[in-house]
Structures are given as structure tokens and as C-alpha cells.
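Novice: need a structure here:
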Amino acid sequence: MRAVIAAGRFHGLQLDVLDFTAEPGEQSPSPATLARWLNEQGAVAKGMRIEWRHLVRMRNSPPIVLMFRDGSAALMVNAEAERGVIWLRDPMADEAEPPVPVDEMRLSEIWSGDILLIKRRQDQSEIDAPINMAWLARMVLREKKSLRDITLSSLTLSVLQIFPPLAVMQVIDRVVNNHSMATLVSIAAIVLMLSFYEIVLSFGRRELTLILTTRIDARISLHLFNRLLALPLEYFEQQQAGNIIGRVMAIYKVRDFMTGRLMSTFLDMFTLVVVLPFLFYLSSTLAWMTVATAGMIGLIIAVFMRPVGRIYGKLVKAEAERSSVMYETVAGIRTVKTLALEPARKQEWDRRTADVVRWKLSVGRIANWPTTLTMPLEMFINRGIILVGAYLALTNASTVGVGALVAFMMLGGRVAAPLVGVARLLDDLNEVTTSLAEAGSVLNQPTETKALTEGMRPPIKGALSFTDVNFTYPGSTTKALNDVSFALPAGTMLGLVGRSGSGKSTITRLLQGVSRSYEGYLKLDGVDLREINLTHLRRSLGVVLQDNFLFRGTIRDNIAAGRPGLTIDDVVRAARLAGAEEFIERLPAGYETWIEEGSTNISGGQRQRLAIARALISDPKLMILDEATSALDPESEALVSANIERMGKGRTMIIVSHRLSSLVNCDQILVMEHGRVADIGSHEALLERCAIYRALWMQQNRHTERRSRVSRASEAECVATVAEGD
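Specialist: I've put the predicted structure just below:
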């Protein structure tokens, strides 16, 4: 891994070994696994096996990672073919040490033959390229070898398909008329041999086609999910989750088209290319009839494309809205059951289903017209042309013989099928175009790919500086932050308070890089936040929200979710620091306890402490707690608050809370009002000079003050009673 990181550093890539996840069962990462990881980190990497004679010619190339048999690696920094040596650098050694020359004999003792080529991606990556037909075509054309083999096998099969009709023609014209048994035996032997080859080739082509479509399907699925993950959080906050899922899944209709109808028609076209000239050889009149009739079918379908496509787009939209209702109902099933909302949700589902049924019926009815109009033409191709050929043969209007007519009948269907298939493709384009547009409306949104893969990766210590920071949410005319300025040294515990809408959560969003379109200067350890690599920034932060999501899986997996390279010891350390160890050890399976969907088998306080442990697993120097204790019961809140003071040692803490009592021990408390900084200081100082903070404190502690006044009055009364007695 050190060799890979060193090679990436040469290209300006700052890689973190803790971001790497090995494949299950791998003792040491393979070149393919490393290449996959590097491609995810913004590089272009390729693992390959190479011979010495090619390796030694790679002179003046960027550092190449050589994989050794024992799982280690080295960097090849140069080569001299004349001397027969390459120059290797030990990634564990100091960079000032010179590289070592190695010849073929010495290298062959340790080298596996595998290398890893790395370079920085300069052009537009596939994850940022627009999702359209050209993008999908490039995905398909990447399988050049499979496409070449399928093309060759299809051409061969097309040629072989000519011989059976030719044999039948010879049998009718020569064998039957001349009663030639020897000719029949010869033709039968040829037909059997060619049939055997056709069966074998057909099996091979189907296997190749299956591999091709499976690889395309996998590649589309991977890029689809990567693109979805690269979308900014702001987009997901503005859209319905069910609507997003419905639109994205529409791309699988395009996939089915490309790997189904389009692929089969593409393969049938080879039959058309080979067989159609032979049909013209048999009878140009009948061949022209076949081509003309297929052209009329295509014309009819083309006329109906626009109206069908317009109505089909409304059907896709209605289906997406219905899917959104389904998703919301399942996601909020606890609320639905608790408030007995089943009738209301059922009514909404029925209404959306009615819309889908109405538009589906409209699509079916309008699509029925071109199908009906093309049926006579298809019947003419399959049946009528043969009757015309028979008429021409009987009237001597054509030189077509009986054998040639039978051969034409056998081949005519094979030619008509791809011609009709091409026409039908036009009909399918409506569905494909609409589905692609729906998927593109989500997947073609601006992504965070550049911010996630590029930028500085400075060591984070936790010093913060806001200077005249202004921020306005998209679509809003009011500033969420207005000339916010304050500074914090590293290791400070800062409390953020203010009324709802004062800008507290906006500050935490900017710190997490959720929004980068702010004005002014926001610096972390003296570096502008927009210059820092977004992945590095978020992995250097520990964030705990009011309502934290735990994934289905074990407690261990959830705590180590962000850093899969860490060990169980790191998990236990984080759990102990978060105060979660005591309840985890009481569970029957301990850290291997399975958390159900929705975290229904653990309490809210336990879930919150697991979220804190997950945030602490990477030992962040900057932690953000956004209303992390507001939803907890008093006992759980007391536990978490006590742990917060212990966690804050040696790190900067930003704590957003409406409960001012939990912020009393903070080094500084920042008071926000209408997006501006009202005041900043300690609890005691703010009580004296900040009216807003004092008002908030009095509102939350009126009962305490009342009890204190009652207690003082009772005490005075007791003293007076004692005095009277004396």
C-alpha cells in the first residue's frame, strides 16, 4: 500500500490507507483490487501482467508499482534497456535515498509479473459524463473484444443459414426430378455437417452475448450508484426520496432495451446483410416487395412515435409518483400505524394507481393503432409474397423455379424479421428516450466528484476562523448567515445557541462542506475550507446529529462504518470513549449484536451513543454535535453530556443545543440571532451582558428559579418562627 500511496503522491493524489477495503479472502490486495480503489479516488489505474522484455523498455515513465510474490511492492522509477536493468525505490525508505538497479535475474526471484499503472485523471470521467445515449454507447463499445467475437460468429452463422435453403432447392430441382440418390446422400451429408457447425456457433454466440450483456449490466449498475452517491446532499434534501428512486430505476428500461431488443436486432442485421443479396439473386421482384413492405411498416411506426412518446412520458411520471407514495409509506410505517393513517395512505395510493392505469390505458390504445395497421403488411411478408411468387412462376412472368421459390420462402422470413425488428426499434425508442430523460433528470445533476477527489489534504488540528461569512439558501431572499465572524483556537469547546432559524445549523453545514457557495472566508487551520478535499474534510470530522441513522448490521460494523480498515480494538476504544461499552457488553452477542432496520431493537439513548462512537472511531480533531441530546431521556442525556466533557479533551467541539444547561461548561458560547453573531463568551459573561442569552436562560430555568425563591421564603419563615419562639 505504501508503494501505491507513493505513486499516487507523484501525481498529486493524497491517498489514505484507511479508505481502502480489501476483497474478502485476499491475503494481500491484488492489482485489480488496487486499481478499483484508485479509480474511486480520482485516478486512472490499471493492473496488468507484463514480461521483462516489455518492462525494461518503459524508460522515463511515471512510477510503476511492481507487485512481489510475498505481498510487498516496490516503485520502478526508471529503466535502461541497453544495460538490462530497472531502477527500484523502496517505498518504506526515505525519499532522499537513491533508487537501486536490478537486473532480470534478481527481479525474477521476487517479482510476480504484475504491475500497477497509475496516472491522474485529466479528462471528464465517466462518473461526471452526461447520462445519454452516447454515454451508454461508450459503455457498450468498451467491450470491443466481445463485440468482435459476436460479430464474427454472427457473420459465419448468416453464411451458414444460406446453405440449407440452397440444399432444399437442389433437392427439388435435381434430386427429385432426376431421381439421383447419390446427390441426395451428398447433400444430406453437407447439411448435417453445416447444421453441426451452426449449433456449435449458435451456442458460442449465445454464451458471448450473455457475457457481454452481464458485463454491461454490471458496469451500468456500478456507475449508476456511484453517480447517485456523488450528488450533493442539498439535492436529496430538495427532492422526494421515492421520486428519485423511481426516476433512477428508469435507466434499467434502457439497459433492457440495449441488451435485449437492440442486441437481438443488431445480431439479426448480419443475417440481413448476408441473406438479402442472395434473395435478390433468387428473385429481385420478390426481394423488392419484402424491402418495400418493411419500409412501410417503419413509416407507420415513425408517424405514431411522437404522440405515443408524449403520452408515455406522462405514464412514466405517474409511475414515479406512485413509487414515491410506496416509499414514503414504508419509510414512515411507524407513524402510519401509530396514527392509524392506513385509510389516508390507501386513498393516496388508489389515486396514484388510478393515474397510472389511466395513462397506461391511453398508451395501450394509441399504441394499438400502429400494431393493427402493420399487421396486414407483416402477413403479406410472411404469406403473401410466397403467393405472389407462385403466381409469377405459374404465369411464367418470372424465372423463379419451384426450388428457388421454396428457398425464398425459407429465407424470406429470416430477412423480414430483422427488417420488421428495425421498424419496431423506432417504437421502442419512445420508451427508451423517455426513460433515459427521467434518469438523466437525476443523474445529470451537478456532482461533488471534483471536490471529493481533488483539493488539499492538510493535517486537521481544529482551529476555526469565520471572517465576514455570508450564505443564502437557493431560492431564498433572506441571508441565513450575515457577516458572521469569530475565531476559535484548536481544542476549544464551543456552544452554539439561538432561536430557531438563527443560523446555528447553517454554520455546521458549512463546516461539513454540505454547502460551499458562501461568501467571505471560512478557514480550518488557516486553510480555506473550499480548498480542502471534501472526502478528507468529512473523514476528519466527527458529526453526531439529533436523529442518527444506523445501518442493518452488527454494532461493530456500524461503529467502524466510515473506516473499514480499523480493528476491533479501535471499535472498543471508540465505544468506551462514547460511554457505549457498558451496554454493549451486556448484550448477548456483544459487538456482534445485529441491529435491525430502524434500530428497533435498541433504545434511543443507545443509538445515540453508538452514533457518537462512530464519530469518534477515526479520532477526529473537530467534532460537531448538532442537537445530539435533545431527543434523549434525562438519564441518557446525563450520560452523553458527561461523556462529551471527556471526549472534548484534545479536540475542537462544536455543540449545537437548545438546552443551555448542557453548554454551561463550554469554553465559549456563540449566540446567534437572525443569521448574525449576537455575542460570544463564557456562560457567566453572557448572563451579564447578553440580553438574548439571558432571556433564553430564564425561559429554560424559570422552574429552578421558582423553586429557589420558594426555598428561600420557607427558610426565612422558619428562621422567623424560631426567633419568635426564643
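Novice: only C-alpha atoms for contact and neighbour calcs from this point on.
Specialist: OK.
Novice: Tell me, how many residues neighbour the closest residue to Asp525 other than its chain neighbours?
Specialist: Among residues not flanking Asp525 along the chain, Ala463 sits closest, at 4.8 Å (C-alpha to C-alpha, 6 or more residues apart in numbering). Using other C-alpha atoms under 10 Å, Ala463 has 20 neighbouring residues.
Novice: hang on, Ala463 packs against Phe486?
Specialist: No. Between Ala463 and Phe486 there is no contact under C-alpha atoms under 8 Å: 11.2 Å.
Novice: where along the stretch 551-700 of the chain do the helices fall?
Specialist: Secondary structure of the stretch 551-700 of the chain by DSSP state H, counting those that start in this stretch: the helices cover 555-559, 568-577, 581-584, 604-616, 634-647, 683-689, 691-700.
Novice: The fourth one packs against which elements?
Specialist: Of the remaining helices and strands, those touching helix 604-616 by 3 or more C-alpha pairs under 8 Å, 6 or more residues apart in numbering; DSSP states H and E are strand 541-544, helix 555-559, helix 568-577, helix 634-647.
Novice: Now show me the structure for the sequence below, then we'll compare the two:
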Amino acid sequence: MTAKQTKKQASHLNRFYYPLDQQVEKPFNWKQMLRLLFYLKPYTKNLLPGAIIAMLVSTIIRLVVPILIGTWVIDKAIGESNVSLLTYLIITISVLYLLSYVANTLRIRWVNILGQRVIHDLRKGLFSHVQRLSHNFFDKRSAGSILVRILNDVNSLQELFTNGIINLLMDIIMLSGIIIILFVLSPPLALAVLIILPIMFFISTKMRRNIRRSWQNVRIQKSRMNSHLNESMQGIRITQSFSQEKENTEFFNGVNTDNYENERIAMKKSAYFGPFVEMSNAIGTVILISFGAHLILTDQIGIGVFVSFAFYLGMFWEPISRLGQIYNQLLVAMASSERIFEFLDEEPNVEEKKDAKVFKDMKGHIVFDKVQFSYNEDRVALHEISLEMKPGQTVALVGHTGSGKSTIANLISRFYDPTKGAVKIDGHDLRDMKLDSLRTNISVVLQDTFIFSGTIMENIRFGRPGASDQEVMEAAKVVGADEFISRLSNGYETEVEERGNILSAGERQLLSFARALLADPRILILDEATASIDTETEIKIQTALKKLLEGRTAIMIAHRLSTIREADNIIVLEHGRILEQGNHDTLMKQKGEYYELVKSQFDMLDAL
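Specialist: Sure, this is the predicted structure:
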């Protein structure tokens, strides 16, 4: 595969896998920028006013000094040979420069602290908001693209908050002050020198949209590259198992090349502004020398005014050049803030009412009242099903893949809301209840259990952070996890590494059982929870499961039907509909769908 083909393949797959990361064509959004600046509000009583005052002091000093040098030092002190005035002016200018140094030092220190705190607040707010979003949000986005927005996009705003905002104010004040002073000193010379400004403004306006679009492309491509990196690292074992390292590397090279090209183009376009300002400075200097010399020779201005003009002209193009850089920062910030606010404006599909009630002493009586649910318009997952799960009952959900088993579990946890009908617990519609009070009473054990980086103790305690070490160890003993934990080098303090890599699949599952038991839920959902456990371990855990299920409403989703024989009620699903239900013996006597499923599994075992 050639580099061109690889790049083309990467671009095609990027469009296929990341449809939500598209370029946004919008004008510069000042409302959005004001919304971004709102994050400065907590610091308007200390850091921000201090930084602004320090900026004003240094800016005023810079505006005053050229007048002192031109009008007073050259025209008065030197022109009139006044030594005492010259000495006084030298001391005054020295003190002013010292004061400016102190003010600049304080300004830089305060704006850096301000910027870091704002970025901290923004990232904290974004992460907290994402944590509250519904599963539907994560279904549409890769983990890598979410990481990019929380890390890279927020980092892109750092320069704006640490330097950009204060520098923008400083440069606007500086330019305004210089223009006013120039017209006071000599209107004709001021008009001649500043004639280049309208042309410069026209060209920079033409460049604006193009540069902004380029920086949007950079953000989008970084998101795609990070998404691919995240998938590659998560799936490295599959990649190596199929010897696809070369193909994976080639694909990444294509994505990386796209990222390089987009960043190169954006930097190239942004870099045009600097040389353009330098050219404008050169033109202004030529006009100053030629027309200024004419005005001196015709006695319309003095040498001191000419020298002041030279100072101010040198100072004039510096903030204009910096404004170009700040504008680039604003473009980057706008591209990033669009993506950040897109997440912040995302509302959970599962909304909590303002007057939502709290579950008190939940019993675990679950009722599905003519529930219909669709993940999208083209796919109906449940067709107006009605069922009841009594408190303390163990209910098994069986059926082929896509029959609606996991959907029922997701609705009980209220990860999604029904399209029609209602899911009720203890007679309360879940849409009327607080999410925390619901989910703290539910524990979910998945087939692919997630183990966090940290110790064994910390992972089990995740089920109930306030639990004591003794309670954690007791939960592990009940589910049979203590046996393998005691064999580890550091016991409960053993570091399990990322995703529990040092543990076997069965050991990770035992930890998830201990975590669920420690949480002491009223409702327990086991979604293929024993699928990753070998037969020997499964036999050991059956006794622990009885202890785990005791006094709780349990929903068991299982393909391995031997694990649900003791269930109080077995619900057989097919394409989102209930075909039959009853206990094992009842369903076997009916010789319906459940009977056929059991028979097919035992036939397979006999064949082995």
C-alpha cells in the first residue's frame, strides 16, 4: 500500500468512524467569546483587577516616556542647555522605567495564576458535566475524541487566559493612546504615517475566515488521531494476535500525516500576518522620514516632535503585530471553545426533574408497564412489554443476541428512558425519582468487568467508598475472592495496573462480585457475569452467589443456561417481545423456546 493510498484510506475511515467531528462554518461568535470570558468572574475581585491595574501603570508609563524624551529632554533641556532640568528628567524617566518593571512583573505573575485557575475550573466543569451525560452520548463518540476535548481543547485556551486577554486590553489602550498623541503632536504627519492602516485592516479581514477554518481542521484531525491511538492501545493484543502491526502502523501514518498537513497549513496561514506587519512598519518608517523631514525643514514641527514620532511609530507596530498573534489565539480558542461548549450544551437524554423524589428503604419491586424502547427510529429494541419482578426474586432473562435482555437491564438502571410506557420500582415511575437514590440501590456486574488502576482494596471499595478495610475483606471472602488475593505478593494492597492486567478474567470477575456485595444494593443486575469464569471457579461461586442474591431482587442475563436453573422466574425474549416465562421446570414442561435453547446447549455439550 502506497503512502497516498494509506492517507486516502485513513481519510475515508476517519469520515466513517467520526461523523460528529465535522468542520463548523460559523462567523466569529462574540457571544461565545463572552461566555468563555465568564469563567473569569470568580477572580474579578482579586487577580483580574490587580493584573489590569498593573497593565495600566506600565502602559501609561510607556506612553508618557516618549513625550518626556522628545518634548522635554530634546526641545527644552538639551535645546535650552538646562542641565538641572536634564538631570531631573533622567531621574524621573529612570524611576518610571523601574516602576514599569515592577508593574510588568506583577502583571505576568498574576495573569499566569489567573490563567491556570481558569483552565482548572473549565476542565473540572467539563469533566463533571460529561460524567453526568447519558449513555446515548457515549454511544456516539469514541473515548479518544472525548479525551481530546477535555485535555487538548482546554489546553488550547491556556495561552488566551494567561496572556491573550490582558495583552489585548493593553494593546488596544496602547494603540488608542498612540493615535491620540500622534494627532495632538502633528495631525498632518499622523495622517501620513497611519495611511497604511485601512489597507492593512482590509487584508487582515480577508485572511480571518481562512485562518479560522484551518485551525478548526487541526482540532478535528487531532481528535481523530487521538481516537485512533486510544483504540490501538486498547486493542494491542488483538493487533498482535493477527500480526497486523504493519497495517496498523501504516494506518496511523496516514492519520498522522493528515494531522501534520493540517497543522502545517494552519501555521503557514497564521505566519503570513507577521511579515505583513513588518512590511507595514517599513512603509510607515519611510513615510515618517521623508514627510517628517519636510515638516522639519519647513518649520512645521520641531526635532523633539520628530523623535517622539519615531518612538511612537516603533511602539505602534509592536502591539499591531501582537494583536495578530492574539487574533490567532482567538481563532484557536474559538475553534476549541466551539467543541468544548458543544459538550457543555449537551443535555442528558435521561433528565432529572427538579422536584424528583428520593427512594427511601427501597424494596426492589420492579414493574414494566407496556414499555417500548428504541435506540433509534429504525430499531425498536422492546415492543410494549409488561412484566413484574417481585422483591427478593431472582429473575433470569434469556434469548438470542439482540432480543432485548441488556436493554431491560439498562432501563432498570435508567441509563435510558422508555420511548413509551413506564418502568416502576416500588410503585414509583423512575422518571420521577432522583438518579443517585436509584443507582446507589443498584449494582451491576458485567461480563467485561472494569478494573481501575490502583490496589485490590481500592477496587473493591469502589462499591462503597466509606467501607472499612475489614468490610472490604469480608465481602471478598463471601464471594471467594480472598483465596487468590491472599496469594498475591502484597495481598489487598497489590497494584492491579491498568484495567487489572495482572489478574485473570475470572479473578477480575470475582473482584466485581465483591464490589457489588460491598455496595449492599437492593437490586442486583448480573449481565453475563459468569461468562468469563471457568467451570471450576463457577462451581465455587455458586454458593457465594446465593449469599450475594439473598434478600435482593436479582436480574440475571445469561447465555449459559445452567447458571439460571434456580431462578424464581425465567423470561424468554425474542426480538424485544416476551415469548414465555416461568421457572425452569414449568418452561421445560411446556417444551417451547426455552426448552429448545436448553436442549441445543446440552446437545452441544454431548457432542463435545
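Novice: before we move on, back to that, need the helices and strands packed on helix 604-616 of the first structure in CSV (columns: mean neighbour count).
Specialist: Shown next, in CSV, are those (neighbours: other C-alpha atoms under 10 Å):
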stretch, mean neighbour count
strand 541-544, 23
helix 555-559, 23
helix 568-577, 18
helix 634-647, 16
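Novice: could I get those as JSON lines with distance to Asp626 of the first structure?
Specialist: Shown next, in JSON lines, are those (distance: least, C-alpha to C-alpha, whole Å):
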{"stretch": "strand 541-544", "distance to Asp626 of the first structure": "6"}
{"stretch": "helix 555-559", "distance to Asp626 of the first structure": "19"}
{"stretch": "helix 568-577", "distance to Asp626 of the first structure": "19"}
{"stretch": "helix 634-647", "distance to Asp626 of the first structure": "13"}
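Novice: Among those, which comes closest to His223 of the first structure?
Specialist: With C-alpha to C-alpha as the measure, helix 555-559 is the member of these nearest His223 of the first structure (24.9 Å).
Novice: Now the closest one on the second structure. Mean distance?
Specialist: Once fitted to the second structure, helix 555-559 of the first structure is off its aligned match by 1.2 Å on average (mean C-alpha distance after the TM-score superposition for the first structure).
Novice: what range in the second structure does that helix sit on?
Specialist: Alignment note (TM-score structural alignment): helix 555-559 of the first structure is matched to residues 456-460 of the second structure.
Novice: Distance to Val316 of the first structure for the helices of the stretch 551-700 of the first structure - can I get that in TSV?
Specialist: Shown next, in TSV, are those (distance: least, C-alpha to C-alpha, whole Å):
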stretch	distance to Val316 of the first structure
helix 555-559	37
helix 568-577	46
helix 581-584	47
helix 604-616	39
helix 634-647	47
helix 683-689	57
helix 691-700	51
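Novice: for those helices, which one sits closest to Ile244 of the first structure?
Specialist: The nearest among these, by C-alpha to C-alpha, is helix 555-559 at 25.6 Å.
Novice: what does Glu531 of the first structure align to in the second structure?
Specialist: Checking TM-score structural alignment: Glu531 of the first structure goes with Asp432.
Novice: Any idea how many residues pack against the nearest residue to that match once chain neighbours are set aside?
Specialist: Excluding its sequence neighbours, the residue lying closest to Asp432 of the second structure (C-alpha to C-alpha, 6+ apart) is Ala356, at 5.2 Å. Residues lying near Ala356 of the second structure (other C-alpha under 10 Å) number 13.
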